[in-house]
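Visitor: Here is a sequence with its predicted model. Questions after.
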Amino acid sequence: MNKKLSVLFAIALALETVIPSLLFSVKAETSSKNQSQAVQSSVKPQVSFDPPGSGKPDDSAGGASRGGGCPQEVISTGGCVIPLIPSNREGLTTTGHPTFFIYLPQNSAQEVFFSLVDENNKNIYQTKIPLTGKSGIIQFTLPENAPALEIGKNYQWAFVAIRQQGLRPDSPGIQGRIRRIETDSILMTQLQNITPLERAALYGKKGIWYETLASLAEARKLQPTDADLVSQWEQLLKSVGLEAIASQPLLN
């Protein structure tokens, strides 16, 4: 074998040894990366609510503020109409047509009257919502044909249970406040192509209550048997002082 052939033969042997090794290394690295991504994707985001401003929600609000005049001992057993909002009865939203949640105990009411007024007490929208008579949490989304909430403005909403005698001054009801804020460009980018649970976690960190709750409710409806989502829902409600109704079912 001449010198040139010997060199080529040596190179061939070297390549035969090195190339499989390199391929194995690349394959192992790719497999490890895929496994890491799979583990990361299987870890569910945890939803928590960070109120805007400093500190946690004020839990010193009395029973009347949480349940429209209902005694605290009755509220603690889930026997009153209760709004699903922080204890200061205020919350932020980024949408012009937000979703509201309230808890209704089992009662004789066949409808709930909903009203929305602006900061000048001007009526914005009102409607009646039919009930099934079941005890649980109902939600109501401001319809598209209703005037949209304006950015930077405060509104007050109310739900009043209508019984057989009709709408009366002593009809059980509750009130809450809502303020629409502008969605910044960073948040808009982060909200693209993510799951409802991921949205809930993101909104919660931003202190945007109404979308936190609505997104987590959406996640629960998509996976109603997911125990982790049920647990996260209950923990979220407990974190704002709603222990009494944290385990109540979502009715719609």
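Guide: That came through, no problem.
Visitor: switch to C-alpha atoms for all contacts and neighbour counts from now on
Guide: Will do.
Visitor: Off-centre distance for the stretch of helix or strand Glu211 belongs to?
Guide: Taking DSSP states H and E as the criterion, Glu211 maps to helix 209-222. Here helix 209-222 is found 3 Å from its chain centre; the criterion is CA atoms, centre = their mean, to the nearest Å.
Visitor: Flag every buried residue along it.
Guide: By neighbour count on 16 or more other CA atoms under 10 Å, the buried set for helix 209-222 is Trp209, Tyr210, Glu211, Thr212, Leu213, Ala214, Ser215, Leu216, Ala217, Ala219, Arg220.
Visitor: for it, packing partners?
Guide: Using 3 or more CA pairs under 8 Å, 6 or more residues apart in numbering; DSSP states H and E, the elements in contact with helix 209-222 are strand 90-93, strand 99-104, helix 196-206, helix 227-239.
Visitor: and Ser87, how many neighbours?
Guide: 22 (other CA atoms under 10 Å).
Visitor: Put this next to the first one:
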Amino acid sequence: MFSKKTQLKKISTILSLMFLVISANSYPQQVMAQSSKGREGLPGRRVGGGTRGECSFGDKKLIALIPESNLLLTTSPKPNLFIYLPPTATPKTLEFVLQDEQENIMYEKSFTTNKYPGIVSMSLLDQSSLPQLAVGKKYRWFFSMICNPDKRENDISVDGWISRVKLEPNIAQQLESATSTEQVNIYANLGIWQDALVKLATLRHQNPRDPQLTAKWLQVLQALKLEVIAQEGIVDANLNEISSAVR
């Protein structure tokens, strides 16, 4: 027989467990959602796989300048992406594909690289027939370096998602009155990395010798955990278009 003291202890333990279960089930959903914010990710790859026989990079890799979640936020209806291209012994063909949420191909484009390394901008702005990205929708993109056209399984690829967001009126007002560098900070603090990168890359292109902008670029890439390419140059003439198509 259990003593009265032991029975009371068991009852107390059971009641405590019941309280924990009830509390967990009644915990506000918005609080639970906030606690998991930032941990969710989407399938993708922001760093290309290892070196292939026809694509020898040494210790470099193909890298997309996107967050670890693989989801890039933007306010632009026709954004651009930043990709780091490693050096190659010979020029290579590159392929970019954009899909909607139903996996329909909206746009595809092929380029050649001049074999020199650098961070390039993949812009959709010059495609007048390409529909604007809808607010709140997610679009998947793929960027591949074709190492051997006869063995596409050997491609070095990165892929991820991009989604257009709408700014709250008070944020839009803040941006209007902010300086260019303050705008970079606002976008970065909101996690709208595409706009932060575009704004900062534009400033660096206009002022290539500004040490403060160089430091800010390093800070932004460190926040994205991409400091490995922070010292690489941003180039705007590294791609030559072969063909493009809007579906």
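Guide: Looks like it came in fine. Quick caveat, the model's predicted, so the values are computed rather than measured.
Visitor: TM-score of the superposition?
Guide: Here the TM-score for the pair of chains, by TM-score structural alignment, normalised by the length of structure 2, is 0.69; 192 aligned residues with a CA RMSD of 2.7 Å.
Visitor: circling back: of all the helices and strands packed on helix 209-222 of structure 1, which lies closest to Ile82 of structure 1?
Guide: Closest of these to Ile82 of structure 1 is strand 99-104, at 5.0 Å (criterion: CA to CA).
Visitor: and the angle from the closest one to helix 209-222?
Guide: Following axes from the mean of the first three to the mean of the last three CA atoms, to 10 degrees, one obtains 70 degrees for the angle between strand 99-104 of structure 1 and helix 209-222.
Visitor: whereabouts in structure 2 does strand 99-104 of structure 1 align?
Guide: Under TM-score structural alignment, strand 99-104 of structure 1 corresponds to residues 80-85 of structure 2.
Visitor: in structure 1, which spans are helices?
Guide: With helices called from DSSP state H, structure 1 shows them at 3-42, 63-67, 72-75, 185-190, 196-206, 209-222, 227-239.
Visitor: What range does the fourth one cover in structure 2?
Guide: Meaning helix 185-190 of structure 1. Residues 169-174 of structure 2 are the counterpart of helix 185-190 of structure 1, counting by TM-score structural alignment.
Visitor: so who does the residue nearest the centre of structure 2 touch?
Guide: Nearest residue to the geometric centre of structure 2 (CA atoms, centre = their mean): Ile66, 2.3 Å. Applying CA atoms under 8 Å, 6 or more residues apart in numbering to Ile66 of structure 2 gives the contacts Arg46, Leu72, Trp193, Gln194, Leu224.
Visitor: So which of those is the closest to Pro79 of structure 2?
Guide: Gln194 (7.7 Å).
Visitor: Tell me which residue of structure 1 lines up with that closest one.
Guide: Gln194 of structure 2 maps onto Tyr210 in structure 1, by TM-score structural alignment.
Visitor: If we ignore the residues flanking it in sequence, what's nearest that match?
Guide: Leaving aside its sequence neighbours, Tyr210 of structure 1 sits nearest to Thr93 (CA to CA, 6 or more residues apart in numbering; 5.5 Å).
Visitor: Verify the contact between the one you found and Gly204 for me.
Guide: No: Thr93 of structure 1 is beyond contact range of Gly204, at 11.3 Å (criterion: CA atoms under 8 Å).
Visitor: ok, now which ones touch the counterpart of Ile151 of structure 1 in structure 2?
Guide: Aligning on TM-score structural alignment places Ile151 of structure 1 opposite Val135 in structure 2. Val135 of structure 2 is in contact with Ser163, Arg164, Val165, Lys166, counting by CA under 8 Å, 6+ apart.
Visitor: Tell me, how many residues neighbour Pro98 of structure 1?
Guide: Around Pro98 of structure 1 there are 19 residues (other CA under 10 Å).
Visitor: wait, doesn't it sit right on Glu144?
Guide: No: look at Pro98 of structure 1 against Glu144 with CA under 8 Å: they stay out of range, at 10.1 Å.
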